[in-house]
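In: this one's structure only:
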């Protein structure tokens, strides 16, 4: 039995009350993730609003109430209301006129059930009255939410045909909320997996990383490969890599290290910088994500021997990735700041060495010893410098 929304913090936000007064309680409903997560007692950041009003009416009504709006998706009926406690997307009721699996041509609808029918899963088609918080449930979403069941609205194949990305969204939602698998959904995703090839790389990457960032996506990723879905978007992920993902997730949990989707993506790839570069380009990852993926792919068996030396040369974030992937203990790096090598070339010149390659060689040698010895203090650095100067003297 699910609780109601009366205890959900987000329903008491001042901005939502102001928006309700501006647009009229009978004209709007809270919908989607805020309603779903509120019923589950999960924290809510963003709130979405469905409305009977046309976009121009929303803008005018908000203007009269002193609420600033931004036409973020006005061609599709979406206006963002800028409220003191966070923006709210206000979208006019819609219905799909035509779809090609990547984008939809929409028309404005006249009632809530028609708008609900175009959504993906039953648990995402729950509408809450802004004042009474009464839930309108047109497709059994409350029962599915209580049973932790992720089910497409209507025919699963038809929903996927409308937007192929719903295959990946299904696996993400099933990982986050699901308990028992929905056979129709699983079969439909497997049958239509090839349609993912028509999607933009950015949309695929966003969904894949969102899935990998969840608490434990390992069983889902393994199932996606078995059902032929994962090979379409990430053919490099073979059984050994999927097993490594499971070990990585366990290590993160055991060491108290927050999950990271790029680190987990690295686990799904062989330790090959060239492969990492290829995947990063194919998924159009950011420069920072690409650098992290490649650094993880350069992991070596000896990485765990000196974690802080590794962090000194790579950055702590990259070192933590490689340590966890190598089965090492990354806790030694938590809260540790990389020290600055205090010795400068001028100090070596002051001791009689002519500026040039000889200074650079001595500096590099002392730095390497300093790192290997665990970053000792100035007195030890002076001793190491004296030893290297003595060696350099003919």
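Out: Received the coordinates, thanks. Model, not experiment: these values are computed from the prediction.

In: Please count neighbours and contacts with C-alpha atoms only from this point.
Out: Noted.

In: before we move on, what SS does the residue nearest the centre of the chain have?
Out: Taking C-alpha atoms, centre = their mean, the centroid of the chain lies closest to residue 210, which sits 3.6 Å from it. Look at residue 210: counting by DSSP: H, G, I helix; E, B strand; the rest coil, its state is helix.

In: Pretty sure residue 217 sits against residue 210.
Out: No - here residue 217 lies out of contact with residue 210, judged by C-alpha atoms under 8 Å, at a distance of 10.0 Å.

In: What segments of the stretch 51-200 of the chain are strands?
Out: 68-73, 78-82, 88-92, 94-99, 104-108, 126-128, 135-137 (DSSP state E, counting those that start in this stretch).

In: Tell me how many other residues surround residue 192.
Out: Counted with other C-alpha atoms under 10 Å, residues neighbouring residue 192 total 16.

In: Please read the previous query as pertaining to residue 132.
Out: Counted by other C-alpha under 10 Å, the residues lying close to residue 132 total 10.

In: any idea how far it lies from residue 359?
Out: 76 Å (C-alpha to C-alpha, to the nearest Å).

In: What of residue 204?
Out: Noted for residue 204: a distance of 51 Å to residue 359, by C-alpha to C-alpha.

In: How about residue 303?
Out: 29 Å.

In: Now do the contacts for the residue lying closest to residue 251 once chain neighbours are set aside.
Out: Once flanking residues are discounted, residue 251 sits nearest to residue 324: 6.6 Å by C-alpha to C-alpha, 6 or more residues apart in numbering. Neighbouring residues of residue 324 by C-alpha atoms under 8 Å, 6 or more residues apart in numbering: 248, 251-252, 330.

In: In addition, the following structure is provided for comparison:
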């Protein structure tokens, strides 16, 4: 018997003294979940929940998505689901995956499978009925845990012990797992940051270095999606040094990474974020952006979404406007923060403050930083109270002159810390200041 007391073949109930049953877990006991498992597991077929839901339940993390593995073929999954009144969508039917909506929530249901051929990016699969084979084609041991409708845990590859130890370990030969899909290199670091504890597994780290050339075979979009998850992971700062020292970070970013800066920013994230996660824009800027041109370089290389590119550009713009990299945050006051929020948005203002505190090269006044961050988070930027129609009513014709008048009024409004109201601004038009 292994230390966890789990049947290593994963084919029969766990012996007494093994891990407790998950039968009382709310997400498993939910009537919709139970009904779907019963629907898929009837008449000679089997169905078990697999992967993230089981892993998270065992380590006390929230269970969000529920994935189901089954011996039933995709067409049979859809037939059974629809006959039971569920909605079934063939979202990845060529790879055996059907999305079933039950009780208002989606479940990814995938037929047991084995890899027939892999090319480092995708796999050609064949469907089967062997739970052990299905487990051994997965990436990490903690992701190959199964639980049936009654809460019995099945652990074909020793994932239970790794899960409780927060040890991210490849299943079988790490080189082979990586060669099947080179994105698993970044996924390894991301899982270490999200679920791991201590130093990354040595065998996995060495295999990631050996396989690093394979990253060139991946699409920029897949790399960007994985990196976005990595920079926003709760303990991302702990794995960035290894990612950088192995040369992997430079390959991904196309330039020098800044893991120490990333760590400093991460340490300053307010405790209001329980997991102390960085927003994606701040994560990428902290890790790989020093000047405005770096935003376009990084966004082009990773083909980042326009919204993320824009958020990064706003953050860098707020940094420039703040101008506190060398001077620190001492001279920055609440009015300056309100100007940042108005000009670039609250997220950019908060990010600029954190970067300034990290970049100033001195110990930031924690109380002062906290007060400034509170302003960035709590102040709602008002709308400029004067419009072109207001000036037209005063007899000012549309055109360049009106635009210049509006710009001057807006500058005065901002300079007043947004206190001048419409009447006071209109008065400036009718009776310009001496």
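Out: Ah, there it is. Here the structure is a predicted model, which is why all the values come from computation and not from measurement.

In: does the residue nearest to residue 251 of the first structure sit in a helix or strand, and which one?
Out: According to DSSP states H and E, residue 324 of the first structure maps onto helix 316-325.

In: what stretch of the second structure does that helix fall on?
Out: Using TM-score structural alignment, helix 316-325 of the first structure lines up with residues 346-355 of the second structure.

In: Report the distance from the matching stretch to the chain centre.
Out: Distance, stretch centre to chain centre, for stretch 346-355 of the second structure: 19 Å (C-alpha atoms, centre = their mean, to the nearest Å).

In: Show me the helices in the stretch 101-250 of the second structure, by range?
Out: 131-136, 159-164, 174-180, 184-195, 202-210, 220-231, 236-245, 248-253 (DSSP state H, counting those that start in this stretch).

In: Kindly report the same for the stretch 251-400 of the second structure.
Out: Under DSSP H, counting those that start in this stretch, the stretch 251-400 of the second structure gives helices at 259-268, 280-288, 292-302, 306-322, 334-344, 346-359, 366-378, 388-393, 400-415.

In: out of everything not next to it in sequence, what's closest to the aligned partner of residue 119 of the first structure in the second structure?
Out: Aligned counterpart of residue 119 of the first structure in the second structure: residue 138 (TM-score structural alignment). The shortest distance from residue 138 of the second structure to any non-neighbouring residue, by C-alpha to C-alpha, 6+ apart, is to residue 144 (6.5 Å).

In: pretty sure the one you found contacts residue 161?
Out: No - Residue 144 of the second structure lies out of contact with residue 161 (C-alpha under 8 Å); the separation is 12.0 Å.

In: More neighbours: those two, which one.
Out: Using other C-alpha under 10 Å as the criterion, residue 144 of the second structure and residue 161 rank with residue 144 on top: 27 against 18.

In: quick one, what contacts that one?
Out: 50-51, 135-136, 138, 155-157, 159.

In: what about it, distance to residue 314 of the second structure?
Out: Residue 144 of the second structure is 41 Å from residue 314 of the second structure, by C-alpha to C-alpha.

In: Repeat that for residue 332 of the second structure.
Out: Distance from residue 332 of the second structure to residue 314 of the second structure, by C-alpha to C-alpha: 19 Å.

In: the more surrounded of the two?
Out: A side-by-side neighbour count of residue 332 of the second structure and residue 314, using other C-alpha under 10 Å, places residue 314 first with 23 against 17.

In: After alignment, which residue of the first structure pairs with that one?
Out: So, by TM-score structural alignment, residue 314 of the second structure is matched to residue 295.

In: mind listing what the nearest residue to its match once chain neighbours are set aside touches?
Out: Leaving aside its chain neighbours, residue 295 of the first structure sits nearest to residue 318 (6.6 Å; criterion: C-alpha to C-alpha, 6+ apart). By C-alpha under 8 Å, 6+ apart, the contact set of residue 318 of the first structure is 292, 295-296, 311.
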